[in-house]
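Enquirer: okay, sequence plus prediction incoming.
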Amino acid sequence: MVYPPVCLSCGALTGRHGGVCAACWSGVRFIERPYCEVLGLPFSYDPGPGMLSAQAIADPPVFARLRAAAIFDGAARAMVHGLKYRDRGDLAPVMAGWMERAGQDCLAGCDAILPVPLHRTRFALRKFNQAAELARHLSGRTGTPYLPAALVRTKRTQRQVGLTARARQDNVRAAFAIAAGHEAEVFGKRLVLIDDVYTTGATVSAATRALKKAGATEVSVLTFAMALAETI
């Protein structure tokens, strides 16, 4: 009676805690096969197994593969904003559950998962890192080792929102490094990098370069949502 179950997106009453109402659920665009095996971009038709998108062929990413649970709009967008800007930590376990399902091929056989880090000044202002919350719950669900301190952001970058693709790349260039004393956690390992939203890939690409420079054998990216051109 004090805390009735409500929709994680719109706040409407629901039958149980941790759920999404029927109206919001019907608007969630989960990313299902067929999709590009590298970038995880959904295809409008089935081109056959193992097919790559034109974007993945023309500009291959530095990471091995990308997976995301849903398109960044509707309820998925509301959940991202709730976790990131409104301290809705209760959303993280549910979001991690969706990510676990979407990223099964990334998580299978990986050595560890780690979040895209915040710069220490931004962390001090925000008090928590939404990517770290998602990674922590994913680690608990899968039993995969969690590396919260291996990767650090060494440069205080401006917010990526509103920047062009080229400006995003320039903004995060050389912004990440391996924390001193954590090199062995990365060297020779297959890692899954966690973030909340994939937009242009500038941030996760910069983080991947730092991990591979430190000797990671493979880096996959797993996010909760993916912003397509129509939703950016």
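Expert: All right, it came through fine. In this text, all values refer to a predicted model and were calculated from it rather than measured experimentally.

Enquirer: every contact and neighbour count from this point should use C-alpha atoms.
Expert: Fine.

Enquirer: ranges for the strands of this structure?
Expert: According to DSSP state E, the chain carries its strands in the segments 66-71, 112-115, 151-153, 176-178, 190-198, 218-226.

Enquirer: switch those strands over to CSV; also include mean neighbour count.
Expert: As requested, these are arranged in CSV below (neighbours: other C-alpha atoms under 10 Å):
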stretch, mean neighbour count
strand 66-71, 26
strand 112-115, 25
strand 151-153, 22
strand 176-178, 22
strand 190-198, 25
strand 218-226, 27
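
Enquirer: turn the ones you listed into a markdown table, including distance to residue 207.
Expert: Below are those laid out as a markdown table (distance: least, C-alpha to C-alpha, whole Å):
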| stretch | distance to residue 207 |
| --- | --- |
| strand 66-71 | 14 |
| strand 112-115 | 10 |
| strand 151-153 | 8 |
| strand 176-178 | 6 |
| strand 190-198 | 8 |
| strand 218-226 | 10 |
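
Enquirer: and stretch 170-180, how far from the chain's centre?
Expert: 18 Å (C-alpha atoms, centre = their mean, to the nearest Å).

Enquirer: please apply the same query to stretch 139-149.
Expert: 14 Å.

Enquirer: list the buried residues for that stretch?
Expert: Using 16 or more other C-alpha atoms under 10 Å as the test for burial, stretch 139-149 gives 139, 144-149.

Enquirer: how many neighbours does residue 45 have?
Expert: 9 (other C-alpha atoms under 10 Å).

Enquirer: can you count the residues close to residue 166?
Expert: Per other C-alpha under 10 Å, the neighbour tally for residue 166 reads 10.

Enquirer: this protein: helices as residue ranges?
Expert: With DSSP state H, the ranges of helices along the chain come out as 22-27, 54-58, 74-85, 91-102, 104-107, 120-126, 130-142, 165-172, 183-186, 202-213.

Enquirer: below is structure B, check it against A:
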Amino acid sequence: MLGAALQTAVRVLYPPRCLSCGGMVEQDFGLCGICWRDTPFITGLVCDSCGTPLPGESNTIEHCDACLQIARPWDRGRAALLYQDTGRKLVLALKHGDRHDIADPAALWLARALRPILPDAPLIVPVPLHLIRLLRRRFNQSALLAQALAECLKADCCPDALLRPTRTPSLDGQTREERFATMSGTLIANPKRRAQISGRNVVIVDDVMTSGATMAAAAEACHDAGANTVCIAALARVAKDA
């Protein structure tokens, strides 16, 4: 009785707000009708390697042009959103706005996209940040997503499975070829976690996928540590490179 009264009082003082615009919503960690409409969730036919949406309908496995041209060092992949409109706004709020509250609902969206290809007994692994960037940002948004996703899927998570010993420049403005050259060999398996990766079906998690260069470096590091299979999961996909 007291607990219900306290919960009611909290809702009166702190009513649920839309994750995107801050407007009133019925439940915590939700989107209002307008923001839900403007959030580009990826549905329908997608590339089986990177999750980018494809035109038409098909019951067979399909791949986008980029994944047909580039050898992907992972098995399958999915993304929850397109990196545009409200999707971009939510990713930037999580990444740069200290909006940790976005991680839990984002993980639910990502889990929904990932379930059709989810391997048995997956190990959820985030893309790492370099130590200097981690100290400046104070958190790794991909690790927040990975931990929340693991809870949704009731799966194991290893937040420090991979390391980024090399401080790479920003990939913004680089061509696809430049991105792959920049990221090649920059991620490694944590020596203390190689045994946890070996023989496991790994799912690599990142906030945004553009060319796939970062995911490729992470996948290669997991394979080097003896991963059985590697899938990728991005909260948002930049579709222009598809």
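Expert: Now that the structure is in, tell me what you want to look at. What you are looking at is a predicted structure, and each value in this text was computed from that prediction instead of being measured.

Enquirer: can you put the buried residues of stretch 139-149 of structure 1 in a markdown table and add distance to residue 117 of structure 1?
Expert: Converted to a markdown table, the buried residues of stretch 139-149 of structure 1 look like this (distance: C-alpha to C-alpha, whole Å):
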| residue | distance to residue 117 of structure 1 |
| --- | --- |
| 139 | 16 |
| 144 | 18 |
| 145 | 17 |
| 146 | 13 |
| 147 | 11 |
| 148 | 8 |
| 149 | 8 |
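
Enquirer: roughly how far does the counterpart of residue 146 of structure 1 in structure 2 sit from residue 142 of structure 2?
Expert: Using TM-score structural alignment, the equivalent of residue 146 of structure 1 in structure 2 is residue 157. To residue 142 of structure 2, residue 157 of structure 2 is 12 Å away according to C-alpha to C-alpha, to the nearest Å.

Enquirer: how about the nearest residue to the corresponding residue of structure 1 for residue 75 of structure 2, chain neighbours excluded?
Expert: Counting by TM-score structural alignment, residue 75 of structure 2 lines up with residue 64 in structure 1. Among residues not flanking residue 64 of structure 1 along the chain, residue 220 sits closest, at 5.2 Å (C-alpha to C-alpha, 6 or more residues apart in numbering).

Enquirer: map the one you found onto structure 2.
Expert: Per TM-score structural alignment, residue 220 of structure 1 is aligned with residue 231.

Enquirer: shouldn't that match be in contact with residue 75?
Expert: Yes. Using C-alpha atoms under 8 Å, residue 231 of structure 2 makes contact with residue 75 at a distance of 5.4 Å.

Enquirer: residue 114 of structure 1: what's it in contact with?
Expert: 132, 135, 146-148, 150-151, 191-194 (C-alpha atoms under 8 Å, 6 or more residues apart in numbering).

Enquirer: and the two most separated of those residues?
Expert: By the measure C-alpha to C-alpha, 132 and 191 form the most distant pair in those, at 14.6 Å.

Enquirer: roughly how far does residue 34 of structure 1 sit from residue 63 of structure 1?
Expert: From residue 34 of structure 1 to residue 63 of structure 1 the distance is 20 Å (C-alpha to C-alpha).

Enquirer: show me the contacts for the residue positioned nearest the centre of structure 1.
Expert: In structure 1, the C-alpha nearest the mean C-alpha coordinate belongs to residue 223, at 2.2 Å (C-alpha atoms, centre = their mean). Residue 223 of structure 1 is in contact with 66-69, 99, 194-198, counting by C-alpha under 8 Å, 6+ apart.

Enquirer: compile these into TSV and extend it with columns for distance to residue 121 of structure 1.
Expert: Shown next, in TSV, are these (distance: C-alpha to C-alpha, whole Å):
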residue	distance to residue 121 of structure 1
66	28
67	29
68	28
69	30
99	28
194	20
195	19
196	20
197	21
198	23
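
Enquirer: list the contacts of residue 215 of structure 1.
Expert: 186-189.

Enquirer: how many residues are close by the residue lying closest to residue 239 of structure 2 once chain neighbours are set aside?
Expert: Leaving out its chain neighbours, the residue that sits closest to residue 239 of structure 2 by C-alpha to C-alpha, 6+ apart is residue 52, at 6.0 Å. Residue neighbour count, defined by other C-alpha under 10 Å, stands at 27 for residue 52 of structure 2.

Enquirer: now residue 23 of structure 1
Expert: Residue 23 of structure 1 is flanked by 13 other residues according to other C-alpha under 10 Å.

Enquirer: map it onto structure 2.
Expert: Per TM-score structural alignment, residue 23 of structure 1 is aligned with residue 34.
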